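Trainee: Generate a structure from the sequence data that follows.
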Amino acid sequence: MKIAVYSAHEFEIPFLREANDDGHELHFVSEKLNIQTVGQAKNCDVVAVFSSDEASKEVIAKLAEFGVELITTRSAGFNHIDLKSAKEWGVRVVHVPEYSPQAIAEHCMALLLALSRKLIPSYERIRTYDFSLRGLTGSEINKKTIGVLGTGNIGCSLIKILNGFGCTLLAYDAEVNDKVAEMKNVNYVELNEVFAQADAISLNLPLNEGTKHIIDSAAIEKMKNGVILINAGRGALVDTQAVIDGIKSEKIGGFGMDVYEHEKGFFYEDHSEEVFKDDLFARLLTFKNVVVTAHQAFLTETALKEIAETTMKNISDFAKGRIPENKIEHHQ
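Mentor: The predicted model follows:
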């Protein structure tokens, strides 16, 4: 089959080629999929997209016109795909439901440690040959109470790590994960109890109507003074302006983010030579107690290998007339 791979990044292309055991024809497109670039999918059977692509109603209509039968997204989330339109046009949609949850859990831990021990200010100071320690007193994670919102595979992996640090864990999710419930030092509690008791909170929830802006000004007001927030889940779990206000009032003692609610259009790209126009994001970068990474929590060799292998298996299953096991149930 001929596949148009949109938003093809240098870091993932070798893994996709390595996983292409069935010899599909891969056409790598560096641009994002949108109505302007959809023409590059002509004569293709499959389109492979990334979370930054736009498989909108208009785009899917064009893909169907070109004869595209399958959209496979190289991500767990699929809110960048208009599933209703795909169903109407008879285009199947599949995804990568999970890939190395350990990678994202470890990144959450890295952000928490960087904030707790003030590693970024320390690094910046040393680059100017200032080896003084004023203002660098940090806090230990041991014996702290940590809230984990979302106890799927990623949240479960993070809880295992935090248990090793000797933390008390407060878990919150709409559904109890039996594996998590059986772990030591973990208690499932109501959301407001997490807010009231946690010294740090990690967001590992999916994004939906019930979780959008789950961290807003009202939630922040209920938290302990100096709380550390970590978001490596979905950008819109957090009301960014509310977090900025919380940092300014010192209610929030640190914010580590790998995702941003308005990241579409600039994450994964180099804008270093441009006038940066997102004032909200620019304001975040002015705080010394904010650590930002550009949606890279997934970016490990293990995760990239698993994403590529699952993506190519989805395509091969479809090519062989099998129903891909990773079809999106909301669509089929």
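Trainee: C-alpha from now on. contacts and neighbour counts both.
Mentor: Will do.
Trainee: ok, and what's touching stretch 220-232?
Mentor: 104, 107-108, 111-112, 115, 192, 195-204, 237-238, 242-243, 246, 250-259, 295, 297 (CA atoms under 8 Å, 6 or more residues apart in numbering).
Trainee: For the stretch 1-150 of the chain, just list every one of the strands.
Mentor: 2-5, 25-28, 46-49, 70-73, 92-94, 145-149 (DSSP state E, counting those that start in this stretch).
Trainee: would CSV of those with mean neighbour count and distance to Gly135 be doable?
Mentor: Shown next, in CSV, are the strands of the stretch 1-150 of the chain (neighbours: other CA atoms under 10 Å; distance: least, CA to CA, whole Å):
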stretch, mean neighbour count, distance to Gly135
strand 2-5, 23, 48
strand 25-28, 16, 48
strand 46-49, 26, 45
strand 70-73, 26, 45
strand 92-94, 25, 49
strand 145-149, 25, 24
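Trainee: Looking at those strands, which is nearest to Phe281?
Mentor: When these are compared by CA to CA, strand 145-149 sits nearest Phe281, at 23.5 Å.
Trainee: Looking only at the next helix-or-strand element following the closest one, what residues are buried by neighbour count?
Mentor: For strand 145-149, the following helix or strand on the C-terminal side (DSSP states H and E) is helix 153-164. Neighbour-count burial for helix 153-164, counted by 16 or more other CA atoms under 10 Å, picks out 153-163.
Trainee: any idea of the angle the helix or strand that helix 153-164 is followed by forms with helix 153-164?
Mentor: Heading C-terminal from helix 153-164, the first helix or strand you meet, by DSSP H and E, is strand 168-172. If you take axes from the mean of the first three to the mean of the last three CA atoms, to 10 degrees, strand 168-172 sits at 160 degrees to helix 153-164.
Trainee: And the residue nearest to Glu25 when sequence neighbours are not counted, how close does it get to Phe131?
Mentor: Leaving aside its chain neighbours, Glu25 sits nearest to Lys2 (4.6 Å; criterion: CA to CA, 6 or more residues apart in numbering). Lys2 sits 57 Å away from Phe131 when distances are taken as CA to CA, to the nearest Å.
Trainee: Also this sequence, please, to line up against the first:
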Amino acid sequence: MNVKFFSAQAYDKTFFDKANQHFGFELEYLEAPLNVQTARLAAGAEAVCAFVNDQLDSACLHALHRHGVKWIALRCAGFNQVDLDSAKALGIKVVRVPGYSPEAVAEHTLALILTLNRHTHRAYNRVRESNFQLNGLLGFNLHQKTVGVIGTGQIGLATARILKGFGCQVLGYDPYPSDAFLAIGGTYVRLDELYSRADIISLHCPLTPENHHLINGPAIADMKRGVMLVNTSRGGLVDTRAAILALKSGQIGYLALDVYEQESEFFFRDLSDEILTDDDLSRLMTFPNVLITGHQGFFTEEALTQIAEITLSNLRELNTTGACCHQVA
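Mentor: Next up is the predicted model:
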């Protein structure tokens, strides 16, 4: 089988080539993102492998179909970037990686919380300049704080477990409650109650048309003043401009983002010699109480190993049986 990878980075080649020793596929890596303009590059491939910021809309899928692509393997859990109805109509099967080391994203979530709270990123820079003052670095104990986890799937559950270890009270909201979340001592509440009670709110849900801009102006107004908001899930869950207004007013006291709703133009690229053209992203980076990382929550050796193995297993299952347990279209 010939598989063409889009939005490929050097680490993709490293981990997929290693995993492919057990599969024997023909893998080709392209740096270009997948969209309607680049779909022609898939010519000659039975399958394409896409990532979170590729744009598999109806036009792109029709172009892939014309070039003979039968299968789309997403090397990620989310599939909001794919027009599933068009894929089904064209007979293109879409598979994903539903679970890969949820602890990787959960641990990154805690890294963001601790860094932003205790200002370790600012302290590191101060000490390197021989400034050992503590002014401006005051944090708070996580112990006995109330944390709201929105989305209690595998990643949300892993995050909640760690927070319980810190002695936090963990509230959860999910349309599909989990017995495992209750078993670790979590408490499910209505979304409005979670907003009003939580000192920290962490997002761990997929992006759907129904929850786009879940965190908007009215939702933020219902939160505790000075709340810490953390998003390691999907950028479109947060209305960026509403968050900026809330940062300016002090309603949001801390904001940590590993994702951004317009990230496809910037993330996974080195733009250090260029001017950022996104006014909202540039504005966010001026706030001392905002911490942004470039969608690296998944970026551990364990997670990348699992992503590669599951992705290639999905393709082998499609090739062998015509179906896959991780199929979404």
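Trainee: where does the TM-score land?
Mentor: Comparison of the two superposed chains (TM-score structural alignment, normalised by the length of structure 2) gives a TM-score of 0.97, and 328 aligned residues with a CA RMSD of 1.2 Å.
Trainee: Show the contacting residues for Gln144 of structure 2.
Mentor: Counted by CA under 8 Å, 6+ apart, Gln144 of structure 2 has contacts 167-169.
Trainee: Could you measure from the residue located most distally from the centre of structure 2 over to His119 of structure 2?
Mentor: Computed with CA atoms, centre = their mean, the residue of structure 2 farthest from its C-alpha average is Ser130, at 36.1 Å. Using CA to CA, Ser130 of structure 2 is found at 16 Å from His119 of structure 2.
Trainee: And Gly321 of structure 1, which helix or strand is it part of?
Mentor: Judged by DSSP H and E, Gly321 of structure 1 forms part of no helix or strand.
Trainee: What distance do you get for it to Asn314 of structure 1?
Mentor: Gly321 of structure 1 is 11 Å from Asn314 of structure 1, by CA to CA.
Trainee: Comparing these two, which residue is more hemmed in?
Mentor: Asn314 (25 against 8; other CA atoms under 10 Å).
Trainee: Can you tell me what that one aligns to in structure 2?
Mentor: Residue pairing (TM-score structural alignment): Asn314 of structure 1 is matched to Asn314 of structure 2.
Trainee: residue contacts, that match?
Mentor: With contact set as CA under 8 Å, 6+ apart, Asn314 of structure 2 has these partners: 73, 95-96, 324-326.
Trainee: who's in contact with the residue nearest the centre of structure 2?
Mentor: The centroid of structure 2 falls nearest to Ser233 when counting by CA atoms, centre = their mean (3.6 Å). Residues in contact with Ser233 of structure 2, defined by CA under 8 Å, 6+ apart, are 203-206, 258-259.
Trainee: Closest one to Glu302 of structure 2 out of the residues you listed, please.
Mentor: Closest to Glu302 of structure 2, out of all of the contacts of Ser233 of structure 2 and judged by CA to CA, is Asp258, at 18.8 Å.
Trainee: circling back to that earlier point, please identify which of the buried residues of helix 153-164 of structure 1 is nearest to Gly138 of structure 1.
Mentor: Of all the buried residues of helix 153-164 of structure 1, Gly138 of structure 1 sits closest to Leu162, with 17.7 Å by CA to CA.
Trainee: For the stretch 151-300 of structure 2, just list every one of the strands.
Mentor: Taking DSSP E, counting those that start in this stretch as the criterion, the stretch 151-300 of structure 2 contains strands spanning 169-173, 187-188, 200-203, 227-231, 252-257, 290-292.
Trainee: Mean neighbour count and distance to Arg126 of structure 2 for those strands - can I get that in JSON lines?
Mentor: Listed next are the strands of the stretch 151-300 of structure 2 as JSON lines, based on neighbours: other CA under 10 Å; distance: least, CA to CA, whole Å:
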{"stretch": "strand 169-173", "mean neighbour count": "24", "distance to Arg126 of structure 2": "33"}
{"stretch": "strand 187-188", "mean neighbour count": "18", "distance to Arg126 of structure 2": "40"}
{"stretch": "strand 200-203", "mean neighbour count": "24", "distance to Arg126 of structure 2": "26"}
{"stretch": "strand 227-231", "mean neighbour count": "24", "distance to Arg126 of structure 2": "24"}
{"stretch": "strand 252-257", "mean neighbour count": "22", "distance to Arg126 of structure 2": "20"}
{"stretch": "strand 290-292", "mean neighbour count": "19", "distance to Arg126 of structure 2": "17"}
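Trainee: can the ones you listed go into CSV with extra columns for distance to Leu34 of structure 2?
Mentor: Shown next, in CSV, are the strands of the stretch 151-300 of structure 2 (distance: least, CA to CA, whole Å):
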stretch, distance to Leu34 of structure 2
strand 169-173, 34
strand 187-188, 39
strand 200-203, 27
strand 227-231, 25
strand 252-257, 24
strand 290-292, 25
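Trainee: Mind putting the contacts of Gln144 of structure 2 into a markdown table with distance to Glu274 of structure 2?
Mentor: Below are the contacts of Gln144 of structure 2 laid out as a markdown table (distance: CA to CA, whole Å):
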| residue | distance to Glu274 of structure 2 |
| --- | --- |
| Gly167 | 44 |
| Cys168 | 42 |
| Gln169 | 44 |
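Trainee: preserved in structure 1, out of these?
Mentor: With both residues aligned by TM-score structural alignment, their matches' CA atoms under 8 Å, the contacts of the contacts of Gln144 of structure 2 that structure 1 also has are 167-169.
Trainee: need the helices for the stretch 151-300 of structure 1, in chain order.
Mentor: 153-164, 178-181, 191-197, 217-221, 240-248, 279-284 (DSSP state H, counting those that start in this stretch).
Trainee: quick one: the third one to structure 2 mean distance?
Mentor: Spelled out, it's helix 191-197 of structure 1. Helix 191-197 of structure 1 differs from its equivalent in structure 2 by a mean of 1.0 Å after superposition (mean CA distance after the TM-score superposition for structure 1).
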